[in-house]
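Need coordinates for the below:
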Amino acid sequence: MTPSKQPIDFLIYLILFGSAVFVNKYVLSVLNFTYPTIFQGWQTLVGGLLLRVLLSNKCLSVSATDLDKPGFISLLPSFLFFSAGIVASSKALAGLSVPVYLCLQNSLGGLLYLVEVAPGFRGGAGPLLASLAVVVSAAATVLADIDMTFSDSPYFWMLVHLACVGVQTLHSRIADARYGDVDRLYFSYIFSVVVLAPASLYLEEAFEVLHFPHALRYDFYAGCLLSGVLGLFLNLSSMKVRQQAYFSGVDASGRLVTSLLALGTFTDVTTVPVKILITTNFVSSVFVPVPAVKELEFVNEASEPLKEGV
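Below you'll find the predicted structure:
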């Protein structure tokens, strides 16, 4: 990425991030669409079809790699944790305020950094202390909600979501090296559609959704469509800017701005102590380095596309 394009790419990322959070929160909380297998199945269907179109028309600087049997076996854990993670994420966001949700998401970066760097005392004291502050402030934010019942609460589903994303991130480092981030995202979309469709029948959400009171509202259909489109482009944008300098600061600033806007948009009530903890969390996350992942092929626009079926 050239320096002149970096601010534009960061701006695109921030707009996509804030828009995706707001659209998902609106559908899940305001419209109260509490059918995660249906919602996430629709998102991954839209995202998968759109990504297939982008790859077929060479709109991205990578080509899809064919998924063979060894590749499927290698990537299967990633597919499973991806599907479980997005369903848990929907259940968490439906019950948590946007600032709390984003604060708890930050804790994963801090934990991954501590697991990777702290045992060897590498990385310097600054990032280490920042990671500790992020994790502690996130835990304190949960504990500050003294009236919560953890069983089947949004906090429980947030914990499941973070665990799935964490394992998926670590697994990406040992997965079949032939498959880049775009490949894994595309096949994860396909796998999720295949898995969530029968799951919605087994959990009877496919039948319950027939009685959804807002099923004929245009904003409901627009929100569901936008959630899939924004989710795809947010993933692609994140892959592009994640390894760039200043990403931690840009991401933390975007989360803070999104949280402030959400406080004035949604009716979630957040106490003053929780607001202080969340602010501490966001400020500390600026100094937490992004966990190392495989190099993204399409970040370097001069690189050659992957060969089909390699």
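
from here on, contacts and neighbour counts on C-alpha atoms
Noted.

Could you pull up the residues touching Ser131?
By C-alpha atoms under 8 Å, 6 or more residues apart in numbering, the contact set of Ser131 is 107, 109-111, 113-114, 284-285, 287-288.

As a check, name the ranges of all strands in the chain.
Taking DSSP state E, the chain contains no strands at all.

so what does the lengthiest helix in it touch, helix or strand wise?
In the chain, with assignment by DSSP state H, the single longest helix is helix 69-95. Here helix 69-95 touches helix 36-56, helix 154-171, helix 181-202, going by 3 or more C-alpha pairs under 8 Å, 6 or more residues apart in numbering; DSSP states H and E.

now the other sequence, so there's something to compare against:
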Amino acid sequence: TTFLSAREGSWIKLNGIRYVLSVLKFTYPTLFQGWQTLVGGLLLHVSWKLGWVEINSRSRSDVLTWLPASVLFVGIIYAGSRALSRLAIPVFLTLHNAAEVIICGHQKCFRKEKTSPPKICSALFLLAAAGCLPFNDSQFDPDGYFWAVIHLLCVGAYKILQKSQKLNKLSDIDQQYLNYLFSVVLLALAAHPTGDLFSVLDFPFLYFYRFHGSCCASGFLGFFLMFSTMKLKSFMAPGQCAAWIFFAKVITSGLSMLLFDTILTRETMGCLLLGGFGEALLVFSERKGS
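This next block holds a predicted model:
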């Protein structure tokens, strides 16, 4: 049941965000992501007060320790929002998955950890898929790829910090709670300097019910997806959880092509399949390791 919830939440949330960003062209990421994190933070706080989750990150040292990761989290959602407004969901997910190359390289070169051959091959396939996509994408958008690269760099750095020994005492819920709080504050402060605060008044669909519905759906389902994924990780082995998440990404990519105009040439499809094979190989290596 938790997996079905996470899978359905994943494709509805991403397609809802894609609809708001690309179809309605709501290109005000500080406001959009500020709304997303505000809803998530409020729902997580209510869940804490109702006793559904436990949050212990209340000391100043915990907050300061996690602050660099929260900065990266803001970079992830901001750059991801900018990229998703210009790129097809399968393309975005393929580039997003390339963050695993950064994590694998850090483990191999800096932490001197033993890396299995399947994981190395997986990183190479993911890198090749992401590297070839810009040259074979018939809907190539320079700005979209630029923000996607910023996004994947932030994702890679965030996951490296998340695995740091100094941060292990914080639970996933603690980390997400601090991410939400910091994101709301930083994005609210950035809304005016970026011009989003006043430019949004000229948005033609500001009072359009589909716009309001999509924003609400993406906000609530974003929290729902996060909560379901954490529950999934709590009672499944890492390899099994990675397999279900991979399956959810495949479902999301497939459904997005039915909902949005996506031009896929043979070359583009080859890059996407190469990226999918690389992620499947990564799932296999994690299941074998677990």
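
Could you export the helices and strands packed on helix 69-95 of structure 1 as JSON lines, including distance to Cys224 of structure 1?
Output for those, formatted as JSON lines (distance: least, C-alpha to C-alpha, whole Å):
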{"stretch": "helix 36-56", "distance to Cys224 of structure 1": "7"}
{"stretch": "helix 154-171", "distance to Cys224 of structure 1": "21"}
{"stretch": "helix 181-202", "distance to Cys224 of structure 1": "15"}
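
quick one: stretch 172-183 of structure 2 aligns where in structure 1?
The alignment of stretch 172-183 of structure 2 onto structure 1 (TM-score structural alignment) covers residues 181-192.

so how far does the matching stretch sit from its counterpart in structure 2?
For stretch 181-192 of structure 1, the mean distance to aligned residues of structure 2 following superposition is 1.0 Å (mean C-alpha distance after the TM-score superposition for structure 1).

Could you check how far the counterpart of Thr229 of structure 2 in structure 1 is from Tyr155 of structure 1?
Aligning on TM-score structural alignment places Thr229 of structure 2 opposite Ser238 in structure 1. Ser238 of structure 1 sits at a distance of 25 Å from Tyr155 of structure 1 (criterion: C-alpha to C-alpha, to the nearest Å).

Compare these two (neighbour count), which wins?
Counted by other C-alpha atoms under 10 Å, Ser238 of structure 1 and Tyr155 do not tie: Tyr155 has more neighbours, with 23 against 20.

Spit out the contact partners of the more buried one.
Neighbours of Tyr155 of structure 1 in contact, by C-alpha under 8 Å, 6+ apart: 92, 96, 142.

Please report how far whichever residue in structure 2 pairs up with it lies from Ala130 of structure 2.
The equivalent of Tyr155 of structure 1 in structure 2 is Tyr145 (alignment by TM-score structural alignment). To Ala130 of structure 2, Tyr145 of structure 2 is 10 Å away according to C-alpha to C-alpha.

swap in Lys25 of structure 2?
For Lys25 of structure 2, the distance to Ala130 of structure 2 (C-alpha to C-alpha) stands at 25 Å.

out of the two, which sits in the busier spot?
Comparing Lys25 of structure 2 with Ala130 by other C-alpha under 10 Å, the one with more neighbours is Ala130, at 25 against 15.

Aligned to Leu264 of structure 2, what sits in structure 1?
Aligning on TM-score structural alignment places Leu264 of structure 2 opposite Thr270 in structure 1.

again with Lys49 of structure 2
Match for Lys49 of structure 2 (TM-score structural alignment): Ser56.

burial count for that match?
12.

likewise the one 10 residues further on?
The local packing count at Asp66 of structure 1 equals 16, with neighbours defined by other C-alpha under 10 Å.

about what we covered before: for burial, what's the neighbour tally of the match of Leu264 of structure 2?
Thr270 of structure 1: 14 neighbours (other C-alpha under 10 Å).

do the same with Ser284 of structure 1
Neighbour count for Ser284 of structure 1, taken as other C-alpha under 10 Å: 25.
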